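Task: produce atomic coordinates for the following.
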Amino acid sequence: MTDTLRSTTRPSTHMHALVGRVLEASQDPRYVARKEMWTRHNRLDKTSKTPVYVCLKRGSGTNANPVTWSELIPFEQRLSKDRLEREIELQLRQKLYKHDNIPDDEVMSTTVWVGAVRAAADGEAKDVASGRIGSSFDVDHVDGAASGPLWGLPFVETRIGGPGGAYAVQPAVVEDSDLDRLHWPPFQIDEAATRELCERAEEIVGGRLPVKVATDAVGYSPTETMISLMGMEAMLFGVIDRPEFMHRIMDFVTEGTVQYQLARQAAGGVDYEQSWNYRVPYEDLPADADPHRLSSCWPLVAAQSMCGISPTLYEEFVQPYHARLTQHLGQDRVYYHGCEDLTEKIPSILKLPNLRRLHISPWTDLERAAELVGRDFVMEVVPHPETIYSQTPAEMRAWLERAMDIAGDLVIDLVLGEIETVMGKPGVLSTWAQIAQEVAEERA
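As a prediction, this is how the structure comes out:
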């Protein structure tokens, strides 16, 4: 496929049509009620029913469910040749696919996202820093590998199997002295190049859709940064054999994360809509809230790479650093994500400042979680991956009914997530969403 860097000054015919369809779809009355529902729900207020959400990450990057989207929107349906136009075309088609095919409670946003062009850090080659011009990226996720140079040392991974395959970290931090080679990540944006990128994006959509810049290159999960620097094996041994070293690196990456996010805010780089990521479909901010402050954002905090440590070790090596971080973040808007079994760690997690949402994976004991969480937080209840690979509609319904029965009058949403493939059967997403809506209505 021909790969150009420049778009024409007039949107192509297929892009003009896609923009029109998105504008028309976004006016559907269903979204008015959904906006109110999600806003009330995440404030712990009663809603007419339990929200249902099929979570498909957006964009074209390695973390954005590339296999799944290739099944839902085959490559032969994507018509653009220009790199940036291809990215925007995919975002628009992703919006329309959800609107047309999946009866969940997502709210369609008309916003088109482009990745900020990062200015070169000291000693960094310019071509590395400018590599995001027109290239693919994850709308909802930080690209961990790309953020490595910001810390002074690269995040090096050995990957096999292509998109969705396995990988292993090649440690950059091994000895104590390696920590001295790190530095806090600077918030550096190439303003001119980013402005050029936005202008090109606006040309592509004909000035008819809002274009925003995704600026967060670090995220809010210091343990995952630590793992990217030293590797899983070294961490597992380190919490036993090198506790002082582990506290030193966790202190460093946590403070670096805090300072980066505060600098991003000071530079005007924060936009609360970007922070909705792929778990908060919408929020109407209070009239006195500033959408460009961290306090208005929904930071996703996770420590999934620490799933192998005990609750006691979690309390020592993770919880204090998460608490330090979240005190600076979204006012009652922190979302804790964890695909692992969090059952015995929930008592610690619930102490986080500003916590509001908690991911309850199929490996976490839902009954125990319900007892611990009560109505003080939102539980995001997620079924087992087998749901879309092997369950019959009757089995899907049985699981959903059981989850609703356990939750009772607690504040939950039903979320189908971590969808790495639909095994060539895209209709399964629609089936699950429809059944979940029926169960939610029956239990309303």
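
C-alpha only now, for contacts and for neighbours.
Fine.

contact partners of the helix or strand harbouring Arg248?
Counting by DSSP states H and E, the element that carries Arg248 is helix 243-266. Residues outside helix 243-266 that contact it (CA atoms under 8 Å, 6 or more residues apart in numbering): 176, 179, 183-187, 215-216, 218-220, 222-223, 225-226, 235, 238-239, 270, 292-294, 317, 321-322, 324-325, 328.

from the chain's centre, how far out does the next helix or strand along the chain from it sit?
Downstream of helix 243-266, the first helix or strand assigned by DSSP H and E is strand 300-302. Mean C-alpha position of strand 300-302 versus that of the full chain (CA atoms, centre = their mean, to the nearest Å) differs by 9 Å.

To compare with the earlier structure, here is another sequence to fold:
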Amino acid sequence: MLTKQDVHVLRTLLQEYAHAASLPVNQEKQRLWIKLNHLHMERPMVLIDQIPWNEMDVDGSLRCLVADTYWRQVEDNLRCTLYKFRHMPADMVLNPYVCLPRPIHNSGWGIEPVSSRHIELEMGSTAPSREFVNQIQSLDDVERIKIPQLTLDEKREAQIIQEADEIFSGIIDYRLTGLCMHLGIWDSIAMWMGVENCYFALMDEPEMIHALLEKMTEGLIDMIGQMNRQKLFDIHSHVCHCSQTFLEDMPKENDLPLSGNAWAFGLAQLFTSVSPAITDEFEVQYMKRVFPYFGAIYYGCCDRLDDRMHVIEKLPKIRKLSCSPWSEREHFAQVMPRYCVMSNKPNPAFLASGKLDEQLIRDDIRRTIDAAKAHNRNLELILKDISTVNHNPSCLWRWQEIAMEEVQR
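All right, here's what the predicted structure looks like:
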């Protein structure tokens, strides 16, 4: 239950957010994102996400005070958003409203990851290392997997609306926001089996893997149907997989939160170490059945794609393609489809020591910009998957300054 102190804390943060969101820079950055996403880039765009928040709190501004579980989550998001806007805004856009997550219950696939080893650099690390127990070793194990059931808690949502009307009154609007769907089923499989076991199974038990993928693909399609019936998709945040997704034509005003009006993201990160033919057989052929349900797709994460672009371009609805540090960026820019944005991921290892080689950073960013320019590509730079900055947040802030200098040269 919310206390008066909780309400006071939230309203104070909302006032700060409302002021920041009202600044003209947000409208200008949104305009630039629309240009980029429609392939009429004025300059490369820059974002920073997936930050080691346990290393960021230099002044206490990230310490949450709200007791209520739901509203503490909202508080945490506000604090992190405002921190980024103060210290490393790059090209982030603050919406003229706050997104409130809808209370959606997911029953899961009927199987949970089991770790045999769990290693953290320190307590509270955002990127621990884990080794997983193989729970799928036969067709009988595949039968354990269930289609997830997604249910909106309507009673709780009514309560959230009542509370939000009081908290937000006179400050800023809010919007109840659904889910951006994660279609990377190999992320789940890797945690159920362990990465090495996945590779062995692809070679030794392909029939079992096909049965597993068929079941999960059917599950994804069923989940999309459930979410469409309950109107549970996110069409308000304008973020998908750490990228800003503003478009002129999606969503349109008064559009319903359905999959056809929404972005989703797909990936198969461990397939960097398999052949393009395996990627086609065990990823693309299944996702070709899922992606058409969506308005737009962001594809890729840490996976290498430049050496299998002829396979990836078979996938429908893709608007952005990830050029990870594992991809050869010049080749990526040369072979990628012209209808996509080149979503480059600068290497976060350059920040891991907490000390920056500024010339190395500049040269790296310039190399990416030159590669995109040579092939007339629309480019975004998204620094993400940042496991550590060795407790020196200022190196992230400085990386942002360097990146913004380079894209505006």
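
Mind checking the TM-score on these two?
Here the TM-score for the pair of chains, by TM-score structural alignment, normalised by the length of the second structure, is 0.88; 397 aligned residues with a CA RMSD of 2.6 Å.

sorry, back to before: can you pull the buried residues of the helix holding Arg248 of the first structure?
Within helix 243-266 of the first structure, the residues that count as buried by 16 or more other CA atoms under 10 Å are 246-247, 249-265.

same thing with stretch 237-255 of the second structure?
Across stretch 237-255 of the second structure, burial judged by 16+ other CA under 10 Å covers 237-241, 243-247, 250-251.

Can you add distance to Leu62 of the second structure and give the residues you listed back as JSON lines?
Output for these, formatted as JSON lines (distance: CA to CA, whole Å):
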{"residue": "Ser237", "distance to Leu62 of the second structure": "21"}
{"residue": "His238", "distance to Leu62 of the second structure": "24"}
{"residue": "Val239", "distance to Leu62 of the second structure": "22"}
{"residue": "Cys240", "distance to Leu62 of the second structure": "24"}
{"residue": "His241", "distance to Leu62 of the second structure": "23"}
{"residue": "Ser243", "distance to Leu62 of the second structure": "23"}
{"residue": "Gln244", "distance to Leu62 of the second structure": "23"}
{"residue": "Thr245", "distance to Leu62 of the second structure": "26"}
{"residue": "Phe246", "distance to Leu62 of the second structure": "28"}
{"residue": "Leu247", "distance to Leu62 of the second structure": "32"}
{"residue": "Met250", "distance to Leu62 of the second structure": "33"}
{"residue": "Pro251", "distance to Leu62 of the second structure": "32"}
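
and of these, the nearest to Ala403 of the second structure?
Ser243 (16.0 Å; CA to CA).

The first structure: which residue goes with the closest one?
Counting by TM-score structural alignment, Ser243 of the second structure corresponds to Val280 in the first structure.

if I pick its match, what's in contact with it?
Going by CA under 8 Å, 6+ apart, Val280 of the first structure touches 38, 298.

mind running it again at 10 Å?
Counting by CA atoms under 10 Å, 6 or more residues apart in numbering, Val280 of the first structure touches 38-39, 42, 53, 55, 106-107, 273, 298, 333, 335, 357.

what's the answer for Leu429 of the first structure, then?
Here Leu429 of the first structure is in contact with 54-55, 98, 101-104, 387-388, 416, 419, 422 (CA under 10 Å, 6+ apart).

give me the element the aligned residue in the second structure for it is part of.
Taking TM-score structural alignment, the alignment pairs Leu429 of the first structure with Leu396 from the second structure. Per DSSP H and E: Leu396 of the second structure is located in helix 394-407.

I'd like the distance between the nearest residue to Ser147 of the first structure once chain neighbours are set aside and Glu441 of the first structure.
Closest residue in space to Ser147 of the first structure, ignoring its immediate chain neighbours: Ala217 at 5.8 Å, by CA to CA, 6 or more residues apart in numbering. Going from Ala217 of the first structure to Glu441 of the first structure by CA to CA, to the nearest Å gives 40 Å.

The two: which has the busier surroundings?
Legend: neighbour count by other CA atoms under 10 Å for Ala217 of the first structure and Glu441, higher for Ala217 (23 against 13).

That one contacts Trp151, correct?
No. If you go by CA atoms under 10 Å, Ala217 of the first structure and Trp151 don't touch, sitting 11.0 Å apart.

residues shared between the contacts of the two?
Common contacts of Ala217 of the first structure and Trp151, defined by CA under 10 Å, 6+ apart, comprise Pro185.

need the contact list for the nearest residue to Thr68 of the first structure once chain neighbours are set aside.
Of all residues not flanking Thr68 of the first structure in the chain, Thr421 sits nearest, at 4.5 Å (CA to CA, 6+ apart). Taking CA under 10 Å, 6+ apart, we find Thr421 of the first structure in contact with 65-72, 164, 388-389.

Please apply the same query to Arg366 of the second structure.
Contact analysis of Arg366 of the second structure by CA under 10 Å, 6+ apart lists 360, 372, 403, 406-407.

Show the buried residues in these.
For the contacts of Arg366 of the second structure, a burial check counting by 16+ other CA under 10 Å picks out 372, 403, 407.

What about the closest residue to Asp57 of the second structure other than its chain neighbours, how many residues nearby?
Closest residue to Asp57 of the second structure apart from its sequence neighbours, by CA to CA, 6+ apart: Arg63 at 7.7 Å. Neighbour count for Arg63 of the second structure, taken as other CA under 10 Å: 12.

so Arg63 of the second structure sits in a strand?
No. Per DSSP: H, G, I helix; E, B strand; the rest coil, Arg63 of the second structure lies outside any strand segment and is coil.

And the alignment partner in the second structure of Pro362 of the first structure, how far from Lys345 of the second structure?
When the second structure is aligned by TM-score structural alignment, Pro362 of the first structure is paired with Pro325. Counting by CA to CA, the separation of Pro325 of the second structure from Lys345 of the second structure is 6 Å.

joint contacts of these two?
301-302.

more crowded one of these two?
The neighbour comparison of Pro325 of the second structure against Lys345 (other CA under 10 Å) goes to Lys345, with 24 against 17.

I'd guessed the more buried one sits against Glu328; true?
No. The pair Lys345 of the second structure and Glu328 fails to qualify as a contact (CA under 10 Å) at a distance of 11.6 Å.

pretty sure Arg357 of the first structure belongs to a strand, no?
Yes. According to three-state DSSP, the state of Arg357 of the first structure is that of a strand.

Fine by me, thanks again.
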